[in-house]
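A.B. asks: this one's structure only:
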């Protein structure tokens, strides 16, 4: 389909405007203005002499939630040339942060002005022209982001969006100010619901993690306790429970191993190659965008082929993420970044997943991990991780209770996904005027 919109395709009361290389329809009464007429780029603020100031590192912006996870503080002389106030939007200008959507709305700033990474652009609403939250949502519009990404310059891996492109180089659709505010209100309401759902998920996860110790007492009463070591950590467990190395609880025919080192090009008719992000919390494989390898390579790495029901541990990059696969997954293999564990009949895979996901085991995995820039967990070290091993009947009882909590978490995740899909649709429809809002 052509990028250009034929006049006959336009709804009555709409006109076509350019946003980068694309033409999009917007309402007749909306303006289409140069970016710098609607939004001030990198405003110059007066900085008080007294400090310290709130400082925003790039890592502090969560690219999925587009929230600020933490602030640091710096004295004035240690701050960068990037300054902002409450109501501004920060927009990452360097790859891969731009592509990943590191964008955040500045609020709850604890100092009059704040500073941040020089890799942020600062968008400030022009008084009487743009609403501050509308600016934030406009910067999230897929067409706007695509334009900025297409205009990046520099060497591979260090490309940046140049500031000059915002000075007459980009046009943006602009509704009347009352409509901007109403659009921002609607999208903010959805964002608040997503945030509330995140909090419920976080609290339910904390409940799940805290349940293990409570279950020791409630499901297994009248049992003495003994002190035992988990690496450098000392814990109390029931006297009749055992501690075994993970390798001793793994099936001999399917040794603990990592997967394919060099997967090669995507083979559309090939075998799915799993990374940790390709498996959801229910153990289902997300097949839409998964990389596939040739059947020959799959056979070459027969050692890491999957049968279903295994526990996968991320051992490269983000170390210690744990998932359990469903029993029926079809043919699949794993990447170099994953290790496969195939429990014996003495170890419930659900129990292993819950154990390795607890804080003490995550801390233990950190102890075993090496590397500062890209952490890794050696397979030999993984095999030697000591696993708390109750009798299988008790593993099953505890896992059943924890599975109930897991189902609650999954329900909230599905609710969050629905809200995120709703937001994406509203963002597109409201910011292009496809769906109009009442401002009465």
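C.D. replies: Happy to help now that I have it. Everything quoted here is computed from the prediction, not taken from an experiment. Numbering: from 1, shown residues only.

A.B. asks: C-alpha only now, for contacts and for neighbours.
C.D. replies: Fine.

A.B. asks: Relative to its centre, which residue of the chain is most distant?
C.D. replies: residue 222 (43.3 Å; C-alpha atoms, centre = their mean).

A.B. asks: take a look at this one as well, against the first:
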């Protein structure tokens, strides 16, 4: 069912190909564009000489065009060109399209192909097997049918979604800045290069095993002690289908798992080199896979858990762990518990300095967490808007357009 006032049009009826061939000169420099899958936009390749392009067919990039990577169209390798790409070139694998007789708004078209429906249509128009054999067919794409509202409504929808995109972009930059600031703080505070006011005590080197003890308590999962997992992204977190492999284990109900108590540190020996280490922020016991190593602070009157965790989770320390992996096959490489415990780290001798540093870094973590939550909300809200606006389930009136734009600006 097409919404009132909308029309179904084929791509060939609303878009036309932009072809501006380039004959590369051997000694001139050229810069190609690339298109990321999953609708993540255009990137610029390093400049190359015309001679290095060989016999490749290339074309001038025009701004404000819908462009697609025909090899990965099924994976939504699509984008819209801008003034940033003027003067660059694209290979024959990246055809560009502009509106035909103003029948559509190119931003609207780009947003449409970012939707699940748009992805489905690109897949249908890409016959062949998986991977590089699954190529967007010129004729198949021309026959793809798109539901189009009147051009004015297309422009309003595109304006609303563009405003949300800008809000997302601003939040991403703020998040990146906060993450870089936290990284700089860790490099300074966790090495003693920068001392916080009021502290002048010495820093000492200790083995991790002098600070932490191994916990090797086990039990079967229960309602009061549920099964959790350790992920690089979220730390010690509830088990999800993605990480659930228990169906592979015989008699999994009787399998014993390692207990993790509040504030325990856990790491995955096989993935520690990628950052699979964290501490439990939970207020109750949980159990995790017996492949993990669980540790706790021996004496909390001497060492602060949050400080020690920050040291062990730092990029600098993870790089050191990466150099400690043992094993021959990639899947069997791991950082075993004894080398882990033998690792030396530098810490303040005063507990109060450890606590103060941990508080500063925890505040930075909180700021990052807030921005991550905000970014997640913005993306979900934009996704919901796309589902409503690009299907006609929600029609845009002038007043409502202003409201939606203001909501994005406030966000």
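C.D. replies: Cool, the structure landed. Just so it is clear, the model here is predicted, and its values are computed rather than measured.

A.B. asks: element containing the residue farthest from the centre of the first structure, please.
C.D. replies: Using DSSP states H and E, residue 222 of the first structure falls within no helix or strand.

A.B. asks: how about it, what's its partner in the second structure?
C.D. replies: For residue 222 of the first structure, the equivalent position in the second structure is taken to be residue 200, counting by TM-score structural alignment.

A.B. asks: For that match, give its distance to residue 346 of the second structure.
C.D. replies: Distance, residue 200 of the second structure to residue 346 of the second structure, by C-alpha to C-alpha, to the nearest Å: 15 Å.

A.B. asks: Also residue 356 of the second structure?
C.D. replies: 16 Å.

A.B. asks: same thing with residue 309 of the second structure?
C.D. replies: Residue 309 of the second structure is 13 Å from residue 346 of the second structure, by C-alpha to C-alpha.

A.B. asks: just residue 100 of the second structure next, same as before
C.D. replies: 66 Å.

A.B. asks: Check residue 205 of the second structure too.
C.D. replies: For residue 205 of the second structure, the distance to residue 346 of the second structure - C-alpha to C-alpha - is 4 Å.

A.B. asks: do the same with residue 150 of the second structure
C.D. replies: From residue 150 of the second structure to residue 346 of the second structure the distance is 66 Å (C-alpha to C-alpha).

A.B. asks: More neighbours: which of the two?
C.D. replies: residue 346 (16 against 13; other C-alpha atoms under 10 Å).

A.B. asks: how big's the offset between the helix or strand hosting residue 352 of the first structure and the second structure?
C.D. replies: According to DSSP H and E, residue 352 of the first structure maps onto helix 349-357. Helix 349-357 of the first structure differs from its equivalent in the second structure by a mean of 3.6 Å after superposition (mean C-alpha distance after the TM-score superposition for the first structure).

A.B. asks: how big is the angle separating the helix or strand following that helix from helix 349-357?
C.D. replies: Sequence order places helix 359-368 as the next helix or strand after helix 349-357 of the first structure, per DSSP H and E. Here helix 359-368 of the first structure runs at 70 degrees with respect to helix 349-357, directions being taken by axes from the mean of the first three to the mean of the last three C-alpha atoms, to 10 degrees.

A.B. asks: continuing past helix 359-368 of the first structure, what's the next helix or strand?
C.D. replies: Next along from helix 359-368 of the first structure, by DSSP H and E: helix 379-383.

A.B. asks: helices and strands around that following helix, which ones?
C.D. replies: Helices and strands touching helix 379-383 of the first structure, as assessed by 3 or more C-alpha pairs under 8 Å, 6 or more residues apart in numbering; DSSP states H and E, are absent.

A.B. asks: Relative to the second structure, what is the average displacement of the helix or strand just after it?
C.D. replies: Going down the chain from helix 379-383 of the first structure, the next helix or strand is strand 386-389, by DSSP H and E. Averaged over the aligned pairs, strand 386-389 of the first structure sits 3.1 Å from the second structure after superposition, using mean C-alpha distance after the TM-score superposition for the first structure.

A.B. asks: Quick one: the helices in the stretch 151-300 of the first structure, in order.
C.D. replies: 177-219, 295-300 (DSSP state H, counting those that start in this stretch).

A.B. asks: Could you list every helix and strand in contact with the longest one?
C.D. replies: Applying 3+ C-alpha pairs under 8 Å, 6+ apart, one finds that helix 177-219 of the first structure contacts helix 132-138, helix 392-431.

A.B. asks: Adding mean neighbour count and distance to residue 121 of the first structure as columns, could you present those helices in a markdown table?
C.D. replies: Supplementary listing: those in a markdown table, determined by neighbours: other C-alpha atoms under 10 Å; distance: least, C-alpha to C-alpha, whole Å:
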| stretch | mean neighbour count | distance to residue 121 of the first structure |
| --- | --- | --- |
| helix 132-138 | 22 | 12 |
| helix 392-431 | 16 | 21 |
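
A.B. asks: now residue 34 of the second structure, nearest residue through space, not along the chain?
C.D. replies: residue 43 (5.2 Å; C-alpha to C-alpha, 6 or more residues apart in numbering).
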